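>>> Show me how the following folds:
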Amino acid sequence: MSTNGSQRIEVLVPMRWGDMDAYGHINNVQIVRMLEEARIAAFGPPRGAGAPGIDPHVSLFNDVPEGTMALVVDHKIRYVRTLEYRNVPAVVQVWIGAVKGASFDIHYLIQDPVTLEDCVRASSHLAFVDEATGRVQRLTPEQKERLAPFTA
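All right, here's what the predicted structure looks like:
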């Protein structure tokens, strides 16, 4: 994982043989899985989700208070061109879009690992939610500060 000059986090996400559909490209359902893998690699797993692994580039989701869930509110996906199955990981760039009082956007660009052509442009709208009450929680100044270097 690396950060390029435009404050995007670059993650390599494996394409699996089973991700391929009958046409030889990555199935749209698997694209959502790839977005999730890139998001977790960039910003960490949700708190309490298994044993710690490799440290994320920006520790965001695993540093929330106990009882806080990081939930996806919405996904938007634009398939620019098919992502052909390759036996090498896809290149996924991840960055932060709009940061609001209680939610924020994560943007993604999935590129073909061989041609580096753009294949998928997507975004996920996320919010932190109190597990007990189901209420959305406002982002703390510390959370906003962690996101700031990666906000477009």
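
>>> When you work out contacts or count neighbours from here on, use the C-alpha atoms and nothing else.
OK.

>>> following the lengthiest helix in the chain, which helix or strand comes up?
Assignment by DSSP state H gives helix 28-43 as the longest helix of the chain. Proceeding N to C from helix 28-43, the next assigned helix or strand is strand 68-79, under DSSP states H and E.

>>> Other residues contacting the helix or strand following that next one?
Using DSSP H and E, the next helix or strand after strand 68-79 towards the C-terminus is strand 90-99. Outside strand 90-99, the residues that touch it by CA atoms under 8 Å, 6 or more residues apart in numbering are 7-15, 38-39, 42, 104-113, 116, 144, 147, 150-152.

>>> same thing but at 7 Å, please
Contacts with strand 90-99, where a contact means CA atoms under 7 Å, 6 or more residues apart in numbering, come from 8-15, 38, 104-113, 147, 150-152.

>>> how about this one, so we can line them up?
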Amino acid sequence: MSQAPENALELNIELRWSDQDLMGHVNNARIMTLAEEARIRAMQQLQRTAGSDEPFEAVLRTSNTDFLAPIMYPGDCVVRIWVSKIGNSSFVMQHELSQNGKVAVTVEAVVVMFSSATQAPMQITDNVRKALESVSASSAR
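Model (predicted):
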């Protein structure tokens, strides 16, 4: 059953033939690639929501994956993604990867805002914070 709030972003990702393993399900390493693709697309959308030219530079700090059921090829994977926590320079993104209406994989990722100029973490700006809050679990209540 989905734990995603109503305001979670929902992205559809078409599975590729090369995503599958010998048993016909999506390989566990490819699952991480699907989560990464969804996270990047979500952050691009959030940057547009932030509505400024400021860079939305971020790096992945940690990622925890829970495999609940296989995702099978061929088909699509629906990824619901939302923010569960916002700190000073980092935030936590939750991912649900589903197929045929069933949650198959959950991913929790800690993402850190990062300055490529200084090569160090940077504070989350007000505009970025507002964009993150637009898809946070707490704002859906």
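
>>> could you flag which of the contacts of strand 90-99 of structure 1 are buried?
Neighbour-count burial (16 or more other CA atoms under 10 Å) applied to these gives 8-15, 38, 104-113, 147, 150-151.

>>> What about the residues you listed, which are in strands?
9-13, 104-111 (DSSP state E).

>>> Closest one of those residues to residue 137 of structure 1?
The closest of these to residue 137 of structure 1 turns out to be residue 104 (CA to CA; 11.8 Å).

>>> Identify the residues contacting the equivalent of the closest one over in structure 2.
Under the alignment (TM-score structural alignment), residue 104 of structure 1 pairs with residue 91 in structure 2. For residue 91 of structure 2, the contact set (CA under 7 Å, 6+ apart) comprises 83, 85, 110-112.

>>> Tell me who's in contact with the nearest residue to residue 34 of structure 2 once chain neighbours are set aside.
Leaving aside its sequence neighbours, residue 34 of structure 2 sits nearest to residue 13 (CA to CA, 6 or more residues apart in numbering; 7.6 Å). For residue 13 of structure 2, the contact set (CA under 7 Å, 6+ apart) comprises 76-78.

>>> Likewise for residue 108 of structure 2?
In this structure, residue 108 of structure 2 makes contact with 63-65, 92-95, judged by CA under 7 Å, 6+ apart.

>>> How much space separates the residue of structure 2 positioned farthest from its centre from residue 72 of structure 2?
Of all residues in structure 2, residue 22 has its C-alpha farthest from the mean position, at 26.9 Å, by CA atoms, centre = their mean. Separation of residue 22 of structure 2 from residue 72 of structure 2 (CA to CA, to the nearest Å): 11 Å.

>>> for residue 12 of structure 2, same thing?
As judged by CA to CA, residue 12 of structure 2 and residue 72 of structure 2 stand 15 Å apart.

>>> Over to residue 88 of structure 2?
Taking CA to CA, one finds residue 88 of structure 2 at 39 Å from residue 72 of structure 2.

>>> Also residue 49 of structure 2?
To residue 72 of structure 2, residue 49 of structure 2 is 33 Å away according to CA to CA.

>>> Neighbour count for these two, which is higher?
When neighbours are counted by other CA atoms under 10 Å, residue 49 of structure 2 and residue 72 differ, and residue 72 comes out ahead with 19 against 15.

>>> Per the alignment, name the residue of structure 1 opposite the more buried one.
The alignment partner of residue 72 of structure 2 in structure 1, by TM-score structural alignment, is residue 84.

>>> picking that back up, for the contacts of residue 91 of structure 2, which pairs are in contact in structure 1 too?
Compared against structure 1 with both residues aligned by TM-score structural alignment, their matches' CA atoms under 7 Å, the contacts of residue 91 of structure 2 retain 85, 110-112.

>>> contact partners of stretch 69-84 of structure 1?
Against stretch 69-84 of structure 1 from outside (CA under 7 Å, 6+ apart): 24-26, 46, 61, 112, 118-131.

>>> From those, which land in strands?
118-130.

>>> can you put the residues you listed in JSON lines and add distance to residue 2 of structure 1?
As requested, those are arranged in JSON lines below (distance: CA to CA, whole Å):
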{"residue": "118", "distance to residue 2 of structure 1": "18"}
{"residue": "119", "distance to residue 2 of structure 1": "20"}
{"residue": "120", "distance to residue 2 of structure 1": "20"}
{"residue": "121", "distance to residue 2 of structure 1": "19"}
{"residue": "122", "distance to residue 2 of structure 1": "20"}
{"residue": "123", "distance to residue 2 of structure 1": "20"}
{"residue": "124", "distance to residue 2 of structure 1": "21"}
{"residue": "125", "distance to residue 2 of structure 1": "23"}
{"residue": "126", "distance to residue 2 of structure 1": "23"}
{"residue": "127", "distance to residue 2 of structure 1": "25"}
{"residue": "128", "distance to residue 2 of structure 1": "26"}
{"residue": "129", "distance to residue 2 of structure 1": "29"}
{"residue": "130", "distance to residue 2 of structure 1": "32"}
